[in-house]
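J.: Sequence and predicted model, in that order:
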Amino acid sequence: MGEIEIKSVESLNWIFYDMPTLKIDGVHIYRISLVEEAHRIREFQALLSLDEQIQANRYLKKQDQDRFTISKAALRIILSRYMDIAPKALLFDVDTGKKPFVKSNRTFFFNISHSSDWALIAVSNMEVGIDIEFVKPDFVASDIVQEYFSQDEISYLNSQHTATAFFKLWTRKEAFLKATGQGIGDHLKFTPSLTGVHQLNADLYGYQHNWKVLGFMLNSDYACAVATASDLIFFLEYWM
């Protein structure tokens, strides 16, 4: 039976590094402003595959189409730097757990999440999952907590009475399930999210090794979390 260690960090030091080198046992997290990059939308559209362009056009609002396009293009640009290949030349597929991968290179792991005006992309040499959620001030958590949270988590949320507390726990659950490739709908209620060390049921998650989940706030409006296998040293770097 494996373990999951959940921590949070209060302040981040985002640094810029234009020629990334993936350190051993490291996770590189990129933040992308979907507002500041909107002026490059035509450039980004040209990088997408036909399937990705079709996906973008399924969104009814142009703003949502652009956010999707920027996120996917940013992923291609970032991965291309690691793999020394043109962004448009990258070919993606999904595994049995619906986790995307680059067909020509299975040594890199990555995950992407976007919400409202921001996207996060994580790149690693180990399994990784990332999630970002815009904290809706008027969000009513009581409508869904019974279905997706344990009794201890519900007690914690009841003591906090804030939307921020809800999304902090939610992103931790999502990041972990994305890292394991099980999908958001699988075992959400049984996925730990409170700070501390928790035992994992191998029958549910299928993984025997340990995991770490780090929760953080991008700013006061966005709750985030990253999850990765932790049987080796856990390392994070942040880029602007």
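T.: Great, that's in hand.
J.: contacts and neighbour counts: CA atoms only from here.
T.: Will do.
J.: so the residue at the greatest distance from the centre of the chain, which of the three states?
T.: The C-alpha centroid of the chain is most remote from Ser159, which lies 26.8 Å away (Cα atoms, centre = their mean). With DSSP: H, G, I helix; E, B strand; the rest coil as the basis, Ser159 sits in helix.
J.: and it, how far is that from Thr107?
T.: Going from Ser159 to Thr107 by Cα to Cα, to the nearest Å gives 43 Å.
J.: and if you look at Ser193?
T.: On the measure of Cα to Cα, Ser193 and Thr107 end up 28 Å apart.
J.: which residues does the closest residue to Asp95 other than its chain neighbours contact?
T.: If the residues on either side of it in the chain are set aside, Asp95 comes closest to Phe101, at 7.4 Å by Cα to Cα, 6 or more residues apart in numbering. Shown in contact with Phe101 (Cα atoms under 8 Å, 6 or more residues apart in numbering): 92-95, 109-110.
J.: which of the residues you listed tops the neighbour count?
T.: Phe110 (24 neighbours; other Cα atoms under 10 Å).
J.: Take this one as well and set it beside the first:
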Amino acid sequence: MYQPHVFTLTEDGYRGPAPSWSTGVPSLWLVDTDRAAEAALLLAPKILDASELARVEKLAFPADRACYTAAHLALRLLLGARQGVAPEAVRLTRERCPSCDGPHGRPATGGGTHFSLSHTRGVALLAFAGAPVGVDVERVPEARVVQEVSAQLHPAEAAELAELPPEERPTAFARVWTRKEAYLKGEGTGLAGGLAREHVGTGPRPVGPPGWAVTDVAVPAGYAAAVAVRAAGRSPAEGDDRRK
């Protein structure tokens, strides 16, 4: 289980350390987007670009707007600290998709920093690394969602869920979903290839696809999260990391 840093957003922005990492070990940051909402409202017009601000306006619910705003402010502030530039000067782009070569692959920026961002109401999770990385955080779903979606998983994962007592399935499903999405985001393909690709497992220990290390991330109760980094045979939760 990987313990992320806690990101605190203030009305003055962020004054903490810049993301740093060892080979194969990403730097992870957790944001309480509800707590950051007031400061985010003040900072957003100064830091977010026109496309980000437009995206905020399109979100129907205040909680979603607050979550998106705080998450993207944290991303720009941390990247700016890493690159030594103002957060509003951070240039965000998209790589080409490895599946179709379209302009919707992994998000990217200059300076050799790979990053990934995920958010759901109340929580955002960011990962930075020197190699391709993906991260995902989700709320633990209701039992009906597990029943509806589990058949779309890898056959081994669907079988694992079916063998569990019903009350344990939502937590196990959240584990496998976040592991799989983190890996697919790290690859740059997302869910377009379907949920049946690769077996990452539903149990307490993830199964890393070849060439990738997948690790669960400690997040508040009611959520699940995972990170996947392209690395040679080493989990992010080994060595000089921030283990819980």
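T.: Looks like it came in fine. Just so it is clear, the model here is predicted, and its values are computed rather than measured.
J.: Alignment lookup: the residue farthest from the centre of the first structure to the second structure.
T.: In the second structure, Ser159 of the first structure lines up with Glu163, judged by TM-score structural alignment.
J.: tell me the contacts of that match?
T.: Contacts of Glu163 of the second structure by Cα under 8 Å, 6+ apart: none found.
J.: What of Thr21 of the first structure?
T.: Here Thr21 of the first structure is in contact with Tyr82 (criterion: Cα under 8 Å, 6+ apart).
J.: And Val56 of the second structure, by the same measure?
T.: 65, 68-69.
J.: give me that answer again for 6 Å
T.: Residues in contact with Val56 of the second structure (Cα atoms under 6 Å, 6 or more residues apart in numbering) are Arg65.
J.: Which single helix of the first structure contains the most residues?
T.: The single longest helix within the first structure, with elements called by DSSP state H, is helix 62-83.
J.: Show residues contacting it.
T.: So helix 62-83 of the first structure is in contact with 34, 44, 56, 59, 86-87, going by Cα under 6 Å, 6+ apart.
J.: now do 8 Å
T.: The contact list for helix 62-83 of the first structure (Cα under 8 Å, 6+ apart) reads 19-22, 32, 34, 37-38, 41, 44-45, 47-48, 52-53, 56-59, 86-88, 90, 105, 112, 114, 117, 119, 121, 123.
J.: Where does the aligned residue in the second structure for Leu120 of the first structure sit: helix, strand or coil?
T.: Using TM-score structural alignment, the partner of Leu120 of the first structure in the second structure is Leu125. Going by three-state DSSP, the secondary structure assigned to Leu125 of the second structure is strand.
J.: Verify the stated contact: Leu125 of the second structure with Glu138.
T.: No: checked against Cα atoms under 8 Å, the pair Leu125 of the second structure and Glu138 is beyond contact range at 9.9 Å.
J.: These two: who's more crowded?
T.: Legend: neighbour count by other Cα under 10 Å for Leu125 of the second structure and Glu138, higher for Leu125 (30 against 22).
J.: my read is Pro236 of the second structure is in a helix, agree?
T.: No: Pro236 of the second structure is assigned coil when assessed by three-state DSSP, not a helix.
J.: can you pull the contacts of the match of Leu120 of the first structure?
T.: 28-31, 71, 117-119, 135-137.
J.: any idea which of those has the most stuff around it?
T.: Val135 (32 neighbours).
J.: can you tell me which residue in the first structure aligns to that residue?
T.: By TM-score structural alignment, Val135 of the second structure lines up with Ile130.
J.: Average offset of the one helix or strand that match maps to relative to the second structure?
T.: Assessed by DSSP states H and E, Ile130 of the first structure sits inside strand 128-134. Superposed on the second structure, strand 128-134 of the first structure shows a mean distance to its aligned partners of 0.3 Å (mean Cα distance after the TM-score superposition for the first structure).
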